[in-house]
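**Student:** After the sequence you'll find the predicted model.
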Amino acid sequence: MKKMNVMRFVLLVTLASLLTIGCAKKPAPTPQPTKAPATEPLKQTDSGMQETDVEGAGSYTVSDLTRVHFDFDSYVLTSATRKTLAQNAEVMKAIPGLKVRIEGHCDERGSDEYNLALGERRAQAAMNYMTTLGVSSSRMSTISYGEEKPLDPGHAEMAWAKNRRAEFVAK
């Protein structure tokens, strides 16, 4: 009888352990964009960027903000990328009320998790450089879309090069 109780106990512990191990784990949450209230009325332009009505903006408009591209598996800013970011910084300085979201993107190669992290590093690198050029970080936010929003849906190097980018979207 005592041996039977021990066997039941061992069986119950084993069964409970197997059930606990077999439970599904929750998937990692996807990053959400930082939300900030819009300060100016926005309208969509042909270029896909948003145009804003700001007095004293001079000769710059939001459509002057230009995307930047990155090398494969990299978030390093090339000299061409730095030049484009400097132009974007000038646009933001000329339009004091402008706030932007910098969206990091990747090509389809690599895991979803890796590409989300790389996209975030690309957006952060662009934001950090623009901060060194005098744009307040409070006027910029970042988000990564990884490989989820390709500019070119192709599956070759030419398409992948277009998809490795950071976009500037007015908020």
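**Tutor:** Done, it's in.
**Student:** When you work out contacts or count neighbours from here on, use the C-alpha atoms and nothing else.
**Tutor:** Will do.
**Student:** contact partners of stretch 120-127?
**Tutor:** Applying CA atoms under 8 Å, 6 or more residues apart in numbering, the external contacts of stretch 120-127 come out as 70, 74-77, 85, 102-105, 137, 140-144, 146, 165-166.
**Student:** what sits against the closest residue to Asn128 other than its chain neighbours?
**Tutor:** Closest residue to Asn128 in three dimensions, ignoring its sequence neighbours and counting by CA to CA, 6 or more residues apart in numbering: Ser137, at 7.9 Å. Applying CA under 8 Å, 6+ apart, we find Ser137 in contact with 127-128, 131.
**Student:** Narrow those residues to those in helices?
**Tutor:** Members of those lying in helices (criterion: DSSP state H): 127-128, 131.
**Student:** For PyMOL, write the select line for the buried members of those.
**Tutor:** Listed next is the PyMOL selection for buried residues among those, using 16 or more other CA atoms under 10 Å:
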select buried, resi 127+131
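**Student:** Name the nearest of the ones in helices among the contacts of Ser137 relative to Ala159.
**Tutor:** Using CA to CA, Met127 comes nearest to Ala159 of the ones in helices among the contacts of Ser137, at 24.6 Å.
**Student:** try this one next to it:
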Amino acid sequence: MMRSSRLLLVVVSSSLMLGACKKKTVAPAPTPAPTPTERAPERTTPRATPVDTMAAYNEKVAAARMRLLETIYFEYDADELRDDAREALDAKIAILNVNPGLRIRIAGHCDERGSDEYNIALGRRRAEAAKRYLTDRGIDASRIETSSFGRERPAVQGTTEDAWSKNRRDEFEITAGGESLKPAS
């Protein structure tokens, strides 16, 4: 009998312990709907993760670099800037303004028609026209160097107007400050 009372005591005490450990859950009170005078809490958009932000920034830097290096083109036997060239130069100005340590080189090129001397001079005038446009709009002249290759470095081989039109150009090169390039707004 002693054994059965001990067993009974163990069972009863275990039941009491388990019952006491059981957590009671209380249902949360429902949140009241906002009254017409109350404003519902504003929802916030999730913030971009640093990886997304860095990737977007790097894309902007790459786009700025591409814009800065974009070639401009000229009409036959001319050193006057076309409208599309002015637009491209305006985009370069924005980038140059944000990057005061940036330095560039403008190389003028020509098609194969004309003498070597004439084409070297025309290429120089084309590069100087682009430089003048930039400096007239506030870019320091000491940040821009010019050169001319005349007809010596064609972008496209051929003796058609299409090939020649692609060879009448100014090419841009970053000579300093490109490693810390910042995009324009």
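**Tutor:** All right, it came through fine. Here the structure is a predicted model, which means the values were calculated and not measured.
**Student:** Any idea what the TM-score comes out to?
**Tutor:** Once the chains are laid over each other, their TM-score by TM-score structural alignment, normalised by the length of structure 1 reads 0.64; 115 aligned residues with a CA RMSD of 1.7 Å.
**Student:** Which position in structure 2 pairs with the residue nearest to Asn128 of structure 1?
**Tutor:** Using TM-score structural alignment, the partner of Ser137 of structure 1 in structure 2 is Ala141.
**Student:** Could you report the separation of that match from Ala121 of structure 2?
**Tutor:** Distance, Ala141 of structure 2 to Ala121 of structure 2, by CA to CA, to the nearest Å: 20 Å.
**Student:** go on, Arg143 of structure 2?
**Tutor:** Look at Arg143 of structure 2 and Ala121 of structure 2: by CA to CA, they are 22 Å apart.
**Student:** and what of Leu81 of structure 2?
**Tutor:** On the measure of CA to CA, Leu81 of structure 2 and Ala121 of structure 2 end up 16 Å apart.
**Student:** quick check: the helix or strand containing Asn97 of structure 2 aligns to which part of structure 1?
**Tutor:** Taking DSSP states H and E as the definition, Asn97 of structure 2 sits inside helix 83-98. Aligned by TM-score structural alignment, helix 83-98 of structure 2 falls on residues 79-94 of structure 1.
**Student:** mean per-residue distance, the matching stretch to structure 2?
**Tutor:** Compared with structure 2 after the fit, stretch 79-94 of structure 1 shows a mean deviation of 1.2 Å (mean CA distance after the TM-score superposition for structure 1).
**Student:** ok, Val76 of structure 1 - contacts?
**Tutor:** Residues in contact with Val76 of structure 1 (CA under 8 Å, 6+ apart) are 70, 122, 125.
**Student:** try 10 Å
**Tutor:** By CA atoms under 10 Å, 6 or more residues apart in numbering, the contact list for Val76 of structure 1 reads 70, 82, 121-122, 125-126.
**Student:** just the strands in structure 2 please.
**Tutor:** Here structure 2 has its strands, by DSSP state E, at 72-73, 103-109, 144-150, 169-176.
**Student:** What ranges does structure 2 have for its helices?
**Tutor:** Under DSSP H, structure 2 gives helices at 2-21, 50-68, 83-98, 116-136, 161-167.
**Student:** between the ones you listed, which gets nearest to Ala176 of structure 2?
**Tutor:** Using CA to CA, the helices of structure 2 put helix 83-98 closest to Ala176 of structure 2, at 11.7 Å.
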